[in-house]
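1. coords please:
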Amino acid sequence: MTDRSIHVDFRAKLILFGLAFILSASMTHDLPIILALFFLLIYLVVQGFARAGIIGFCAGVIFALIRFATGEGGLTLFLPDVMTFATLRILVVVMAAYAMVRMPPGEVSAAFYNMHFPHVLSLPVTFMLRFVPTIHSEFRAVFAAMRLRHILSLSHPLRTFEYVLIPMMIRSSDVSDRLAASAELRGIENPGPHTCLRVIRLRRTDVILSLLGLVVTLLCLTLDKLVMN
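-> You can find the predicted model right below:
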């Protein structure tokens, strides 16, 4: 995240994620999906995640063009229409979730505390949001080690899968233990008030983004019904 980026409160991100999930489950045509992806592109850019936003939006446009060009037949047996249809809708959820995953876990925990969420719900979500970027870096380390040893080969996919799976299982277990120890050290089980270095409050920007997300959601749902008719 760059210094010029806009900070968005976790609660606003949670609202936008819920709206994205509704769109992903409701829309049947690609045009509203592209509109939603464009809004999420702007949403990520203003937070300093331009690269992830551009990649997600371009991937959505490519899949939409493939569906438009191939129709119901899909692009060969390995990329049927149902897969491109599902991938487009999953992209909406993934782009909305990306900004949440990149948040500091302490801020997420403090936001959950302010919302009076029960620990049985807030703790798993906090650990998941912290676990995802850590595992991403672990995957990069495993692939770098495989390239260094010249054992990363597409000609032997099952063997390559084994070389990736076994180290990731071991490293994931170690990462989960370290994350749990770090959370305990930071007092995540403390029954008292949880504090955060960043002020946890809804700002004008958060309200505007939430309202814009609601407007875009209603517009996409309306457009989807118009296309159906």
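2. alpha carbons only for contacts and neighbour counts from here, please
-> Noted.
3. quick one: buried residues of stretch 164-173?
-> Val164, Met168, Arg171, Ser172 (16 or more other C-alpha atoms under 10 Å).
4. so which of those residues sit within helices?
-> Residues of these located in helices (DSSP state H): Val164, Met168, Arg171, Ser172.
5. in CSV: the residues you listed, plus distance to Gly60.
-> Shown next, in CSV, are these (distance: C-alpha to C-alpha, whole Å):
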residue, distance to Gly60
Val164, 28
Met168, 29
Arg171, 32
Ser172, 30
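6. to compare with the earlier structure, here is another sequence to fold:
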Amino acid sequence: MHLDLRSKFAVFLCTVFLASVLSNDTVFFLLTAILIIYSTILGYLKIAARIAIVIILISLMRTISEGNGFGVMLPDMFLFIVLRSLVIFLSVIPIVKTSPGELMAFMKKFKVHRNIALPLIFMLRFFPVVKSEFLEIIDSLKLRGLISFKKPFTTMEYLFVPMMFSSSNVSEELAAASEVRGISAKGIHTSRRVIKFRINDYIILILTIFVTLGLYLLEGAI
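-> Below is the predicted model:
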């Protein structure tokens, strides 16, 4: 299912609102289940499942500690904040996964200033590439036997020094590729992507409003 970016932002804003006002665990986990279904429908089952597992583990930790946390290192307030943040992240996944081309077309249509649009586009494109480079560096260090928990500082040096050089090269390559494609060229920029509300967007928007109101009222009724 493809959704307009505005629909995704509506879900995100409503999730932030609910995560900040819901205090009943039953209603909160109902919200979590709805967001997992939402992410799964949009095609993000794997990452939603991973987040769900972490949410379950943290919830079990809070239950075992009976709301007291685990000392200074893991106070209950920290677990509470992480739990809420993970639920919000479930609603952010579709936004973060939006392709740079679609995001650029969206910003062009709504006349977002280039000083805001371009850094955001580069950021969304930069982090996935850097993640790939990071994993390649780790695999390379494993093959050479240079990762050792006995020498953490040496391992960090082997890891982060090539990572910094790689990140610098990636940023230069992305900037050069964008310039070649005319991202800073003057004139009217066109796009093959059509930014408009479709039936799916209206359905998601209506469901989001009803779910938000329903959970908020259910919170007060329990």
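7. what's the TM-score for these two chains?
-> Once superposed, chain against chain, the TM-score is 0.86 (TM-score structural alignment, normalised by the length of structure 2); 222 aligned residues with a C-alpha RMSD of 2.4 Å.
8. just curious, which of the ones in helices among the buried residues of stretch 164-173 of structure 1 is nearest to Val125 of structure 1?
-> Ser172 (17.0 Å; C-alpha to C-alpha).
9. list the single closest residue to the aligned partner of the closest one in structure 2 in space, sequence neighbours excluded.
-> Correspondence of Ser172 of structure 1 to structure 2, assessed by TM-score structural alignment: Ser167. Leaving out its chain neighbours, the residue that sits closest to Ser167 of structure 2 by C-alpha to C-alpha, 6 or more residues apart in numbering is Val130, at 6.2 Å.
10. what sits against that neighbour?
-> Ser166, Ser167, Val170 (C-alpha atoms under 8 Å, 6 or more residues apart in numbering).
11. counterpart of it over in structure 1?
-> Under TM-score structural alignment, Val130 of structure 2 pairs with Ile135 in structure 1.
12. pretty sure its match is in a helix, no?
-> Yes: assigned with DSSP: H, G, I helix; E, B strand; the rest coil, Ile135 of structure 1 falls within a helix.
13. separation between it and Arg203 of structure 1?
-> Per C-alpha to C-alpha, to the nearest Å, Ile135 of structure 1 is found 32 Å from Arg203 of structure 1.
14. just Ala111 of structure 1 next, same as before
-> In terms of C-alpha to C-alpha, Ala111 of structure 1 sits 13 Å off from Arg203 of structure 1.
15. looking at the two, which one has more neighbours?
-> It is Ala111, of Ala111 of structure 1 and Arg203, that has more neighbours when counted by other C-alpha atoms under 10 Å, with 22 against 12.
16. need the counterpart of the more buried one in structure 2.
-> Checking TM-score structural alignment: Ala111 of structure 1 goes with Phe106.
17. list the contacts for Val93 of structure 1?
-> Neighbours of Val93 of structure 1 in contact, by C-alpha under 8 Å, 6+ apart: Phe17, Ala20, Phe21, Ser24.
18. JSON lines for those residues, including secondary structure, neighbour count and distance to Ala145 of structure 1?
-> Converted to JSON lines, these look like this (DSSP: H, G, I helix; E, B strand; the rest coil; neighbours: other C-alpha atoms under 10 Å; distance: C-alpha to C-alpha, whole Å):
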{"residue": "Phe17", "secondary structure": "helix", "neighbour count": "22", "distance to Ala145 of structure 1": "35"}
{"residue": "Ala20", "secondary structure": "helix", "neighbour count": "29", "distance to Ala145 of structure 1": "37"}
{"residue": "Phe21", "secondary structure": "helix", "neighbour count": "18", "distance to Ala145 of structure 1": "36"}
{"residue": "Ser24", "secondary structure": "helix", "neighbour count": "19", "distance to Ala145 of structure 1": "37"}
